[in-house]
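Engineer: Structure here, sequence nowhere to be found:
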């Protein structure tokens, strides 16, 4: 900042002194520096000119690299010279506020005790936090913080079940950054996805981006755009260093990282999120304290920590200390022992959340949905005052805090959208919570329901209430899919039309497909155009396919440009393909570069392929290195393969080791192991190294190697280690080993554990085992569970027992359910 007495800017003077010193040390002139840094000569001249403006953060970062100067120190001088209270784009105040100004419960750290006297800077009551017990994942978080302190951007996503201490661990990890003046930005208002899309481009250096419950960012209709924006942030040298911290439940982590089924006609819905999580060194956090952690907690309790002492009296045997502190026991007690009306409301809320309805559940929806969750006796025993009276009484019961600030159903107040006049979010984004009274289900109860209610289908009142009261297009789209998967086809039909009326791009695209099947090309195109105008990339690409099929390449390219202008990088990739086919490689490269600038790693790989064809291996390596820096495992593999082809296996191994050290454990697996390492000596050691870096695939390969060598006990131990790390597919391998050993009961127990973890295929295997012993009734019940859970692909073995009947061709059909609309 400028000295008020002398009018000088000491930070700017020191910045220029260091740049000029670096220039003199290398013996370069300004023109040579401009060429070396790939900057304009005017830009370089102004950066070094005594009376010139403050150079941009991007220019300083580029010059620091070219002059081999410490980038972080020069960027700190640039921030001071320019003033830290502005963002890098100059569009307004910097995102977030100093970490020290935040109260941890405002960042969704679960409260564990009563309020203290006083309030924090955000106006929330200050609450006690129990002493913190460091565990294995805390060491990895500490390493990430050290990396950002050294000037490198990082992302870490903690994966664990509800109330296991994920958010608290992130809060504790960033305290050293608070002491250094870092800021924290929590995109939240008016909705998480909308806030992230609006302001991610404004995040500046030395900022922690707080993506707690990351499913609300990555799982939204705009999740791929948010993932691309985070990619761009992490790979932007002008904004380095930043730290992105997120938390996820295991079921979401599995969904976002699963490779798409090649037989699935739908496009890959989470390709960008998958790349992002691979780049972010996903860490699994255990749901129980081990013996060491329990001893540490006991020491804190003996030292006077009353909250921990109280929790340990109840949870020391189970090890679920964090859950007890977060009030899980009390929340579960209310659910299991509350009034029938309260339980009905909770179960309606549980089903809504697990089937894809947003956080804020409207009062009217829950009230109408709950009625069929009551049995006939309880329904007729309701008070004579009318449904609104019983509902209000039940809502009051569920809104009472049972622990700290937690309640089973917390009443929430709608926030108005705070946007400049005349502007609006795309209709595909739900910018505001529903109007009127709404409630939010406690996280712990939500996850409890995802396990215990996984194989249950909601009753008719649920679907009727959704059709009557819900207006959010994403909610309606999700429920349409849920109803169709559960063979409630008439409800799916009506919900789809409701979603389309609300502007839901998924519903409009489905209606377009139906119009196509009926031969109504004009109707299909009208639906697709409506969806494309609302920001639906799949609809835009559908219009492209229709135009190509009609021979209208100009029209196809126009639709792709519309999608590209809306920020969909996949459209840029297709535009590049069209330019290649049109004999315009330069145009193709420009489109790919534009996609790469958004953080699209596959675009970088295609650019690398073009450089290889052009005879420019150095340019190809540069693009691959840029993709590898985002954690793209295939890019790391390709680089390593190029090193091997060049006769440099040591360089290949060093590259893979560097990726593992940076937390990209997946880079040591897959293509590289199959194509490069198979013939190398020491493959086992490399797999152990990958496993130590967190690769569950490496554990599975090592377990298979042990099994193949006849070391069954060691193989089982590794399979169990993979299960503990979140790889539920390892349960199938364990079940196979138990079955081979003649332990059918042990195999069934493992398959049941897999089913409880969401692996519906286990239900089929359990049904097979029951059928083999002649227990057809039990096998049929298991298949019913699979159907109600939305499983639609059935092995032909079980066509004899399809719960809903067969069509004339012997294929499964869906039933008509009494009470559903015709």
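Structural biologist: Ah, there it is. Worth saying up front: this structure is predicted, and the values here are computed from it rather than measured.
Engineer: From here on, just use CA atoms for contacts and neighbour counts.
Structural biologist: OK.
Engineer: Now do the contacts for the nearest residue to residue 115 once chain neighbours are set aside.
Structural biologist: Ranked by CA to CA, 6 or more residues apart in numbering and with sequence neighbours excluded, the top spatial neighbour of residue 115 is residue 127, at 4.5 Å. The contact partners of residue 127, by CA atoms under 8 Å, 6 or more residues apart in numbering, come to 105, 111-116.
Engineer: ok, and here's another one to check against it:
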């Protein structure tokens, strides 16, 4: 240690706070040994941090000091009681460290040493992700604070702080990080976090997140070249940050559990049960098995409420479900005869059953409480327990909900983002008419991103004029995806004068993509010349000088090069995707192979109805796409059905849907 370093610490005029805890500790350790004392390293580290002035660029303080937090306010799951309260034990069970805790401690230690860090724990529901984060940050000294952005909503709260400035020594607590990165503002959130983490002037900060593997895959997957890339910023933010959390305890953790169980009855109970639950200790502690049991054995009205809530979540409805929507959605799970004999207060009775706590834990469904600081009454909303949602999703994946469920969403939801999200999932499972209805309503409520998928569905239904009218209404906003598709449709309908006008406007804005996108359709028309009728009028305008023509040629040349480069990049990404083959895609490919074998066996046995049922179940589970069902009909001489399904999709039972077009969408979704 340099002499100047030590003298700088003790300067009588301008003492400097030590930059390195380790250097100071070495000195303290030596002097303490001489004095025969045993100093506390944590005490000295805290003293150093409290002595450091905040940087001038720091924004207002966020959150609160870490010791002031209640872990349950940070969404750490409550545990079973098993007599712990009577024994005077702490609310949380004794913590059993596992290998992922060491990786997490590394990220926390890096932040404590002055380098901004991010870590995201990825694991199934109730595997201990949030508790691990809590245990890791508890050791951070002052002046570290912890902030959990949730009000007015999670992305908005985080964006506001990123815009105004996040002070150094802030832990940004992003439990269930998908709630921040999957909504429409998610890319702005991801970009802001990336900038915060890479800016030396902003640090150190620590970002901790948790998520399920399915959400991680959605946020980080590299889409095929023919798809948009909605989470590019999120993928960059999350790259290399994941820490896998296993869903069961290994042998070493089980050994530690048995030792700790001598002092904690909750762990003793978990240790007894874990033998039959394959080491799923954390799930048992949080009462998950009881949730599944209550779901499977629920009375008929209560089961209808839970099935409706789970199915809404399967189709990407937000976590909190409004009471009015849930009531009407649940009603669709009864036949007319069943519904007629229900008591008037059937829904309230069902809520009493599913919301009642058991074993000291919330029930399968919980009411989202209104925070005291919020003003005005808000409609009641409900949320399915995480672990139950995950289990019920798996049990119900082959089933398509009653069509009336989506009529309820259409009628009782006025949030366009929700309508758009549900519509996208309906499209994925071949329910094109339902998807188009929800996209159309979302568009009428101002959700511009619904225009392109709605036009795509209309074109598939061979309502080309309807698709074109939707895109034309959006053309002034100049979204590239919309313009490309509109150019192609105009050429397909031989509306070449309109295409010329659109191409001229786009060219003047510096892009030639849409003209190149429609090039094939133009060249297939024998009466037109792509060069004479489209290219030259853009390059040579009335009264153009030679310099103007050369400038226009340069714009076109650069635009064509960019268009070609973009196409080459898409091909490269497709090859890369095939070579790397994501494990989830590999599992899906195996599932498709198994399905093909099962369908072929059923066809050989002339069990065509059973074979078709398997195809529809696989469609519902998103193992296959609608084209597989079309191919099945084609193989069995059902040409009309195949054509109807290709154009209009299938109905809730997996049969060919009735024909529809834009005019039908404008009429609205009639009562089923």
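Structural biologist: Arrived safely, thanks for sending. Small disclaimer: the values here were computed from a predicted structure and weren't measured.
Engineer: Now residue 163 of the second structure: which helix or strand?
Structural biologist: Element membership for residue 163 of the second structure, per DSSP states H and E: helix 154-164.
Engineer: how about the helices in the stretch 451-600 of the second structure?
Structural biologist: Here the stretch 451-600 of the second structure has its helices, by DSSP state H, counting those that start in this stretch, at 451-460, 464-474, 480-492, 496-508, 513-517, 519-523, 536-539, 546-580, 583-604.
Engineer: can you list the residues that contact the second one?
Structural biologist: The list of residues contacting helix 464-474 of the second structure from outside it, by CA under 8 Å, 6+ apart, reads 448, 451-452, 454-459, 482-483, 485-486, 489-490, 493, 661-662.
Engineer: That one vs the first structure, average distance?
Structural biologist: For helix 464-474 of the second structure, the mean deviation from the first structure after alignment is 5.0 Å (mean CA distance after the TM-score superposition for the first structure).
Engineer: quick one on the thing from earlier: show the buried residues in the contacts of residue 127 of the first structure.
Structural biologist: Among the contacts of residue 127 of the first structure, those scoring as buried are 105, 111-113 (criterion: 16 or more other CA atoms under 10 Å).
Engineer: helix, strand or coil for the residue mapped onto residue 494 of the first structure from the second structure?
Structural biologist: Alignment note: residue 494 of the first structure maps to residue 437 in the second structure; criterion TM-score structural alignment. Three-state call for residue 437 of the second structure (DSSP: H, G, I helix; E, B strand; the rest coil): helix.
Engineer: Name the nearest residue to residue 437 of the second structure, sequence neighbours excluded.
Structural biologist: Spatially, and ignoring its direct neighbours in sequence, residue 437 of the second structure is nearest to residue 665 (5.6 Å; CA to CA, 6+ apart).
Engineer: Just confirm the one you found is within a strand.
Structural biologist: No. Looking at residue 665 of the second structure with three-state DSSP, it is helix, so not inside a strand.
Engineer: Share the number of residues neighbouring it, please.
Structural biologist: Number of residues near residue 665 of the second structure (other CA atoms under 10 Å) recorded here: 17.
Engineer: Likewise for residue 259 of the second structure?
Structural biologist: Neighbour count of residue 259 of the second structure, defined by other CA under 10 Å: 14.
Engineer: which residues touch it?
Structural biologist: Residue 259 of the second structure makes contact with no residue under the criterion CA under 8 Å, 6+ apart.
Engineer: Residue 692 of the first structure matches what in the second structure?
Structural biologist: The alignment leaves residue 692 of the first structure without a partner in the second structure, by TM-score structural alignment.
Engineer: Test my guess that residue 391 of the first structure contacts residue 367.
Structural biologist: Yes. Here residue 391 of the first structure reaches residue 367: they are 6.3 Å apart, a contact under CA atoms under 8 Å.
Engineer: Switch the helices of the stretch 451-600 of the second structure over to JSON lines; also include mean neighbour count and distance to residue 43 of the second structure.
Structural biologist: Formatted as JSON lines, the helices of the stretch 451-600 of the second structure follow (neighbours: other CA atoms under 10 Å; distance: least, CA to CA, whole Å):
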{"stretch": "helix 451-460", "mean neighbour count": "22", "distance to residue 43 of the second structure": "59"}
{"stretch": "helix 464-474", "mean neighbour count": "19", "distance to residue 43 of the second structure": "62"}
{"stretch": "helix 480-492", "mean neighbour count": "21", "distance to residue 43 of the second structure": "58"}
{"stretch": "helix 496-508", "mean neighbour count": "17", "distance to residue 43 of the second structure": "65"}
{"stretch": "helix 513-517", "mean neighbour count": "22", "distance to residue 43 of the second structure": "63"}
{"stretch": "helix 519-523", "mean neighbour count": "17", "distance to residue 43 of the second structure": "72"}
{"stretch": "helix 536-539", "mean neighbour count": "16", "distance to residue 43 of the second structure": "74"}
{"stretch": "helix 546-580", "mean neighbour count": "14", "distance to residue 43 of the second structure": "49"}
{"stretch": "helix 583-604", "mean neighbour count": "14", "distance to residue 43 of the second structure": "47"}
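Engineer: Mind putting these into a markdown table with distance to residue 265 of the second structure?
Structural biologist: Putting the helices of the stretch 451-600 of the second structure into a markdown table (distance: least, CA to CA, whole Å) gives the following:
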| stretch | distance to residue 265 of the second structure |
| --- | --- |
| helix 451-460 | 55 |
| helix 464-474 | 63 |
| helix 480-492 | 60 |
| helix 496-508 | 71 |
| helix 513-517 | 67 |
| helix 519-523 | 73 |
| helix 536-539 | 80 |
| helix 546-580 | 47 |
| helix 583-604 | 39 |
